[in-house]
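S.K.: predicted model and sequence below, questions to follow.
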Amino acid sequence: MTVTIKDVAKKAGVSPSTVSRVLSNHPRISLETSRKVKAIMEDMGYTPNMMAKSLVSKTTNSICFSLPKPAEELFSNLFFMELIRGIVTQASRSGYDVLISSGANEKEELEAVSRLLKGRRVDGVILLYSRTDDAVIDFLESNDYPFVLVGRSDRYENILSVDNDNVMAAYDATNHLISMGHERIGFVSGPPNLIVSRDRLAGYRKALLNSGLEMRDEWIVEGEFLQDSGYRAMSFFMNLPNRPTALVAVDDMVSFGILRGLNELKYKVPDDLAIVSFNNIPLSELSSPPISSIDIGIYHLGYTASQVLIQNIKSPNHDVGYTNRFVIPHRLIVRESSMYSHAKNKTE
């Protein structure tokens, strides 16, 4: 038989409304009464009706994160798994549940997020991507729904966001290859409509420009954050008459595809081609050879995004820390894929 609030109230010798106030941590309930009622709840095995509670408090104690593509495709990239681990860990510590929202395209994403928020099933949203002209951000911003963007917006300056300095991160990655003697450096980018792709490409270009090195359009290839993008890029790059001797790859998963393609073509890393990529997922250290990668603090991106969102939900008018943009620091992890000095290219 299900235990109700009335059953708890009767045993505790208080009114049902007092039990409800204990559940919502009402400040007018004394510590002694709160402890007594909670002990009786535990003894009786009472489980709060969260739906009923949300109707009273107008909160759900739930947030969601929105996936920019079908879940089965994204979960093949360990970046998102680690990002979500950070989100869920912090949300759980704050007493919040986490839901997943996804769609096959931007229209479906918008519909999914809209259903959850308008149906009051979640209190806020974490967007795991940042696109140019994003309809989901437009919807959230115009309706004043709580949300946090992992990345940055090119249209809204004051939205809550958690990001890296991706321009500087790509600058550092490219500069490392330059310091190893490389002069012909290519770039395997992500989808051009993603801000992170544009920022990392900008950092790559900036490093080449500052060093007075040549930039060629054929040394830049766009793709997805998937192995296949790196694999396809190899057949193109290695057949160029004046091919790059080093590559900056936008994501570690892309680098794995590059390694696979080079192996099939009988080229060696870093002797024939050096590689630096991004995210520093655990497999980058275990690949053959181990891949040099920019560690962007994936877990901390997710953890901070969850923390900032929940703080904003609880105190919507509270200053979250004198800034709306939180930047997670990055660092270059140098491994075998880029350690070989290619200074000889200066005389080729």
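M.R.: Cool, got the structure.
S.K.: only C-alpha atoms for contact and neighbour calcs from this point on.
M.R.: Noted.
S.K.: where exactly do the helices run in the stretch 101-250 of the chain?
M.R.: For the stretch 101-250 of the chain, the helices defined by DSSP state H, counting those that start in this stretch occupy 106-118, 135-142, 166-179, 195-211, 227-237.
S.K.: if you count neighbours, what's buried in the longest one?
M.R.: Which is helix 195-211. If you call a residue buried by 16 or more other CA atoms under 10 Å, then helix 195-211 has these buried ones: 195-208.
S.K.: just the strands in the protein please.
M.R.: Taking DSSP state E, the strands of the chain run over residues 62-67, 97-102, 124-127, 147-150, 161-163, 185-189, 220-222, 246-249, 274-278, 292-295, 325-327, 331-333.
S.K.: second structure follows, compare the two:
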Amino acid sequence: MAVTIKDVAKLANVAPSTVSRVIANNPRISEKTKRKVRKAMNELGYHPNFIARSLASKSSDVLGIIMPKSGDGSFLNPFFPTVMKGLSQAAHDDRLGLQITTGITEEEIYDEVEKMVHGGRVDGLILLYSKVGDNVLNYLREANFPFVVIGKPYQYESSISHVDNDNFQAGKDVAKYLLDSGHSAIAFIGGNAELVVTIERMKGYEAALMEAGIPVRKDYVIHEDFMLEGGKEAVKRLMNLENSPTALIVADDFMSLGVLNMLDELGIDVPGDISVFSFNNVLLAELSKPPLCSVDINIESLGYQAVKLLLTRIKEPGSPAMRMIVPYELIVRSSVAKIKN
């Protein structure tokens, strides 16, 4: 005979309605009671019929995750599996599922998002990126569908819930660290110029130089994809300049790995000949040779908090948009050397 909610309630010594509320992860139920009920469910082998519950509540109990297009190799960047860890933990805490968009092109991603929204597949969506003129973001905003952005929205910042670091200040802090280390010829290697994270970090870099009375050289600012090859191409261009930089700010650790590889191929020592300061502080930064100075942006926390914000948007659709800033930390290793002017 199939185990029922009444059987679970009897074993846990609670009312059947309490079991239902635990299954729905009702915040009014104490953690102690939730643990007791879930223990009873496990002992009896009871599995809630989530499909039936979803039909009754008109809720899918699934959150959608919008990745960048896979055609540019974004899946290879360690940022995404790390942020997914935070997303998964938060979803698990609330007994929710995750559905990830798939698509090689931006058009395919857009079509997938439309199907998610119109098909009732998900209760809300999380964009793992923010860029200029994003059709997906504009569509979700016009459809008044619950969504959250990881990153600062390029437009409508006050009306879109988002989780971010203060990337402007982080870029400025890195540049100031290099300036304080005696460097004045500092170049910036950023990702796609349409990505808001690149724009913000670059603006911070430029602000630090201007405050120090150092003009920003256009040929010292290069934009490539957040990939190994992007880092290599940027180094080739910078090292061919008549007055090459003594320090590099690289907007992503994966790109920095390409930077280090190309510098090694060219026989340029880090940090003896040139210093490198990176962003994101994924495991690659610690394991690279030399270990990279990098900004720890708490990637897992970005994902975790994005889910929490989205759940608020879903449960309180009339609530104002929220902005959450996750703290960052400059992690100093051995890829930056102080120089004497």
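M.R.: Now that the structure is in, tell me what you want to look at. Note that this is a predicted model, so its numbers are computed, not measured.
S.K.: can you tell me which of the strands of the first structure is packed in deepest?
M.R.: Of the strands of the first structure, the one with the most neighbours on average (mean count of other CA atoms under 10 Å) is strand 274-278, at a mean of 29.
S.K.: returning to what we had before: which of the helices of the stretch 101-250 of the first structure sits closest to E336 of the first structure?
M.R.: The minimum distance between E336 of the first structure and these falls on helix 166-179, with 12.3 Å, by CA to CA.
S.K.: now do the closest one: everything it contacts.
M.R.: With contact meaning CA atoms under 8 Å, 6 or more residues apart in numbering, helix 166-179 of the first structure is reached by 185, 196, 199-208, 246, 248, 274, 276-277, 293-294, 330-332, 338.
S.K.: cool, and stretch 153-161 of the first structure?
M.R.: So stretch 153-161 of the first structure is contacted by 130-133, 147-152, 195, 305, 308, 324-326 (CA under 8 Å, 6+ apart).
S.K.: and that stretch, how far apart are its ends?
M.R.: By CA to CA, to the nearest Å, the extent of stretch 153-161 of the first structure from end to end equals 8 Å.
S.K.: check stretch 311-331 of the second structure too.
M.R.: By CA to CA, the extent of stretch 311-331 of the second structure from end to end equals 32 Å.
S.K.: can you list the buried residues in it?
M.R.: Those would be 311-314, 321-324, 328, 330-331, for stretch 311-331 of the second structure by 16+ other CA under 10 Å.
S.K.: for stretch 63-83 of the first structure, same thing?
M.R.: Using 16+ other CA under 10 Å as the test for burial, stretch 63-83 of the first structure gives 63-69, 71, 74, 77-83.
S.K.: quick check, nearest of those residues to M41 of the first structure?
M.R.: The closest of the buried residues of stretch 63-83 of the first structure, once distances to M41 of the first structure are taken by CA to CA, is I63, at 26.1 Å.
S.K.: if I pick that closest one, what's in contact with it?
M.R.: Applying CA under 8 Å, 6+ apart to I63 of the first structure gives the contacts 96-99, 122-126.
S.K.: and D272 of the first structure, what is it in contact with?
M.R.: T245.
S.K.: for the one 4 residues further on, same thing?
M.R.: Neighbour list for V276 of the first structure: 173-174, 177, 247-249, 291-294, 337-338 [criterion: CA under 8 Å, 6+ apart].
S.K.: how about 6 Å then?
M.R.: Residues near V276 of the first structure by CA atoms under 6 Å, 6 or more residues apart in numbering: 248, 292-293.
S.K.: ok, so of the residues you listed, who is nearest F225 of the first structure?
M.R.: V248 (13.3 Å).
S.K.: now do the same contact list for the closest one.
M.R.: By CA under 6 Å, 6+ apart, the contact list for V248 of the first structure reads 187, 275-277.
S.K.: could you export the residues you listed as TSV, including distance to Y156 of the first structure?
M.R.: Below are the contacts of V248 of the first structure laid out as TSV (distance: CA to CA, whole Å):
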residue	distance to Y156 of the first structure
F187	28
I275	34
V276	31
S277	29
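S.K.: can you tell me which two in the buried residues of stretch 311-331 of the second structure are farthest apart?
M.R.: I314 and I331 (36.3 Å).
S.K.: how close does G230 of the second structure get to S30 of the second structure?
M.R.: G230 of the second structure is 50 Å from S30 of the second structure, by CA to CA.
S.K.: of the two, who's got more company?
M.R.: Counting neighbours by other CA atoms under 10 Å for G230 of the second structure and for S30 shows that G230 has the greater number, 23 against 11.
S.K.: okay, and stretch 176-190 of the second structure goes to which residues in the first structure?
M.R.: Stretch 176-190 of the second structure corresponds to residues 175-189 in the first structure, going by TM-score structural alignment.
S.K.: gap between that stretch and the chain center?
M.R.: Relative to its chain's centre, stretch 175-189 of the first structure lies at 26 Å (CA atoms, centre = their mean, to the nearest Å).
S.K.: cool, stretch 9-28 of the first structure as well?
M.R.: 40 Å.
S.K.: same question, stretch 228-247 of the first structure
M.R.: That offset, for stretch 228-247 of the first structure, works out to 28 Å (CA atoms, centre = their mean).
S.K.: same thing with stretch 166-186 of the first structure?
M.R.: Chain-centre distance of stretch 166-186 of the first structure: 24 Å, with CA atoms, centre = their mean.
S.K.: also stretch 136-151 of the first structure?
M.R.: Centroid separation between stretch 136-151 of the first structure and its chain, computed with CA atoms, centre = their mean, is 16 Å.
S.K.: start and end of it, how far apart?
M.R.: Stretch 136-151 of the first structure has an end-to-end distance of 14 Å (criterion: CA to CA).
S.K.: what are the buried residues along that stretch?
M.R.: For stretch 136-151 of the first structure, by 16+ other CA under 10 Å, it's 136-137, 140, 145-151.
S.K.: which one of those residues sits closest to D163 of the first structure?
M.R.: Using CA to CA, G151 is the member of those that sits closest to D163 of the first structure, with 4.6 Å.
S.K.: which residues sit in contact with the closest one?
M.R.: Taking CA under 6 Å, 6+ apart, one finds 130, 162-163 in contact with G151 of the first structure.
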